[in-house]
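# generate coordinates for the sequence data below:
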Amino acid sequence: MKETVKEVFSAVVPITVLVTILQLTVAKLPTNVFINFIGGAVLVILGLTLFLIGAKVGFLPVGEMVGSSLVTKGKLWLILFFGFVIGSAVTVAEPDVQVLAGQVDSVSGGAISKFIIVTAVACGVGIFVSLALLRIFLRIPINYLLVIGYALVFLLALVTSPEFVAVSFDAGGVTTGPMTVPFILALGVGVASVTGKRTSSSDSFGLIALASIGPILAVLLLGVFYK
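Got it, this is the predicted structure:
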């Protein structure tokens, strides 16, 4: 708990101090707005602390156990299917994804609904989590998959609206949040460890790298249809 509290303070306190300095010098925000900001910062510290403790205590062990249990079943299709389901589910639960989808919905005036963005991002992560798990079994070098994945990203960016290009890369970023990363990382460690390979850590980190490409491609494809 002490380590988690330290991590949260190091993330939240600097921006809080910076805004306070700006308030006392050049920004001069309305008093009620600044008070709301300070109160919100306190709530963020409390909320993130509880959230991260819950993720470390509950999600990390369960993710690793689920990954190892799936491999013992001996059916590749089952592992890939549940990789997709788990990747999609934790993405829907990711707070950063919900915030991004809500902002896109608001800015577009409802033309691109929150549901559509969340669904596209979740499916993108789910598909690429399955692909990353398949890589562990087929021993495909991650460099090949990353090059192919980003080549597709840049090709789609040429035929997609600029607005969707911007949102797509944001979507790739928000899927590396405190909910998605611990669980998927643990899932990869569980799968790789049971396969008897010595590179379980690198395989699980590669899983995160690939999973972040999925939402970028998904939103770019969404932009092609909305164009």
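# only C-alpha atoms from now on, for both contacts and neighbour counts.
OK.
# list the contacts of stretch 180-192.
Identification of contacts with stretch 180-192 by C-alpha atoms under 8 Å, 6 or more residues apart in numbering yields 55-56, 59-68, 70-71, 87, 90-91, 94, 129, 133, 136, 175, 199-201, 203-205, 207-208.
# wait, stretch 109-124
Contacts to stretch 109-124, defined as C-alpha under 8 Å, 6+ apart, come from residues 84, 87-89, 91-92, 97-98, 101-102, 104-105, 171, 211, 213-219, 222.
# just these: which are in helices?
Among these, the residues falling in helices (DSSP state H) are 84, 87-89, 91-92, 97-98, 101-102, 104-105, 171, 211, 213-219, 222.
# gap between the residue positioned nearest the centre of the chain and residue 188?
With distances taken as C-alpha atoms, centre = their mean, the chain has residue 175 as the residue nearest its mean C-alpha position (1.6 Å). Noted for residue 175: a distance of 16 Å to residue 188, by C-alpha to C-alpha, to the nearest Å.
# next one: residue 131
Going from residue 131 to residue 188 by C-alpha to C-alpha gives 12 Å.
# give me the more crowded residue out of those two.
Of the pair residue 131 and residue 188, residue 188 is the one with more neighbours under other C-alpha atoms under 10 Å, namely 29 against 19.
# if you count neighbours, what's buried in the strand or helix carrying that one?
When secondary structure is defined by DSSP states H and E, residue 188 falls within helix 180-194. Across helix 180-194, burial judged by 16 or more other C-alpha atoms under 10 Å covers 180-193.
# one more to line up against the first:
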Amino acid sequence: MQNIKDTVKEVIYAVIPITLVVIILQFTIIWLPLEMFFQFLIGVAMVSVGLILFLLGVHIGLLPVGEMIGSALPKTNKLWMILFFGFLLGFVVTVAEPDVRVLANQIDLVSNGEISSNILIYSVALGVGIFVMFALLRIIFNIKINHLLMGGYGLAFLLAAFTPANFIPISFDAGGVTTGPMTVPFILALGVGVASVLKGKATASDSFGLVALASIGPILAVLILWVIYG
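Sure thing, here's the model as predicted:
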């Protein structure tokens, strides 16, 4: 019950500021048609209810399951299994990410269907899955995150030199949208589970940085996609 109250407060504190700003602008500068303004208020109510249910689902289902999977995989003592399921989970959770679908639909619209939304979604998901594997390898073998970040972004800038200029911002946006409400909780929970089992080889702090690494994958994947289509 306390968890529900905390979630409701969290959503209210998050939604109220933007709602107040729009209301102030409505009666001072923009003066939207009343129909559109009422649609906004209805949308705010629907978003608030949706966020409450979503965050409750994350706390009740995604986080515990992610940690359990992360803690169970190292106990198999099979590196290929840890990497395979890390890739698979990173892939499927990105396909389900709402932010990725919004970006894919926008690009499909701008490119007049030349780059279909499905191609972009699966490319981004593939990039996330591969770099989740690298993130798990970092935890297992205690690799410094600085090396992976410098290598990943170095390769991204190198590919950017061969990519049409109009598509470079889209590629980096693809990395940003993977830090959405579906992907982040699950990947973080997965890392926490893996790090909690590998005591002596990894500390709790090693479970962080997974999202930073996972966001490099979509950038590289989309840059490669643009090189192919360009």
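# the helix holding residue 188 of structure 1 vs structure 2, average distance?
Compared with structure 2 after fitting, helix 180-194 of structure 1 has a mean deviation of 0.7 Å; criterion: mean C-alpha distance after the TM-score superposition for structure 1.
# which stretch of structure 2 lines up against that helix?
Helix 180-194 of structure 1 corresponds to residues 183-197 in structure 2, going by TM-score structural alignment.
# repeat that for stretch 41-53 of structure 1.
Under TM-score structural alignment, the match for stretch 41-53 of structure 1 in structure 2 covers residues 44-56.
# contacts for that stretch next, please.
The contact list for stretch 44-56 of structure 2, computed with C-alpha under 8 Å, 6+ apart, reads 3, 4, 7, 8, 11, 12, 15, 19.
# again with stretch 85-97 of structure 1
Against stretch 85-97 of structure 1 from outside (C-alpha under 8 Å, 6+ apart): 98, 118-119, 121-127, 129, 171, 174-175, 177-180, 183-184.
# the nearest residue to residue 163 of structure 2 once chain neighbours are set aside: what secondary structure?
Spatial nearest neighbour of residue 163 of structure 2, excluding adjacent residues (C-alpha to C-alpha, 6 or more residues apart in numbering): residue 227 at 5.3 Å. At residue 227 of structure 2 the chain is in helix, as set by DSSP: H, G, I helix; E, B strand; the rest coil.
# which residues touch the aligned partner of residue 227 of structure 2 in structure 1?
Alignment note: residue 227 of structure 2 maps to residue 224 in structure 1; criterion TM-score structural alignment. Neighbouring residues of residue 224 of structure 1 by C-alpha under 8 Å, 6+ apart: 159, 160, 161.
# what about the aligned partner of residue 27 of structure 1 in structure 2, neighbour count?
Applying TM-score structural alignment, one finds that residue 27 of structure 1 aligns to residue 30 in structure 2. Applying other C-alpha under 10 Å, we find 11 residues neighbouring residue 30 of structure 2.
# does the aligned partner of residue 109 of structure 1 in structure 2 belong to a helix, a strand or coil?
With TM-score structural alignment as the criterion, the equivalent of residue 109 of structure 1 in structure 2 is residue 112. Three-state call for residue 112 of structure 2 (three-state DSSP): coil.
# residue contacts, residue 159 of structure 1?
Shown in contact with residue 159 of structure 1 (C-alpha under 8 Å, 6+ apart): residue 224.
# coming back round to it: could you measure from the residue nearest to residue 163 of structure 2 over to residue 11 of structure 2?
Taking C-alpha to C-alpha, one finds residue 227 of structure 2 at 41 Å from residue 11 of structure 2.
# measure residue 168 of structure 2 to residue 118 of structure 2 for me?
19 Å.
# check residue 172 of structure 2 too.
Going from residue 172 of structure 2 to residue 118 of structure 2 by C-alpha to C-alpha gives 18 Å.
# returning to what we had before: among the contacts of stretch 44-56 of structure 2, the buried ones, what's the PyMOL command?
A single PyMOL command selects the buried members of the contacts of stretch 44-56 of structure 2 (16+ other C-alpha under 10 Å):
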select buried, resi 7+8+11+15
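# save the contacts of stretch 44-56 of structure 2 as JSON lines, and put in secondary structure and distance to residue 158 of structure 2 too.
Listed next are those as JSON lines, based on DSSP: H, G, I helix; E, B strand; the rest coil; distance: C-alpha to C-alpha, whole Å:
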{"residue": "3", "secondary structure": "helix", "distance to residue 158 of structure 2": "46"}
{"residue": "4", "secondary structure": "helix", "distance to residue 158 of structure 2": "47"}
{"residue": "7", "secondary structure": "helix", "distance to residue 158 of structure 2": "43"}
{"residue": "8", "secondary structure": "helix", "distance to residue 158 of structure 2": "45"}
{"residue": "11", "secondary structure": "helix", "distance to residue 158 of structure 2": "41"}
{"residue": "12", "secondary structure": "helix", "distance to residue 158 of structure 2": "43"}
{"residue": "15", "secondary structure": "helix", "distance to residue 158 of structure 2": "40"}
{"residue": "19", "secondary structure": "helix", "distance to residue 158 of structure 2": "42"}
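# what sits closest to residue 148 of structure 2 if chain neighbours are left out?
Using C-alpha to C-alpha, 6+ apart, the nearest residue to residue 148 of structure 2 is residue 213, at 7.6 Å.
# just checking, what residue in structure 1 corresponds to the one you found?
Using TM-score structural alignment, residue 213 of structure 2 pairs with residue 210 in structure 1.
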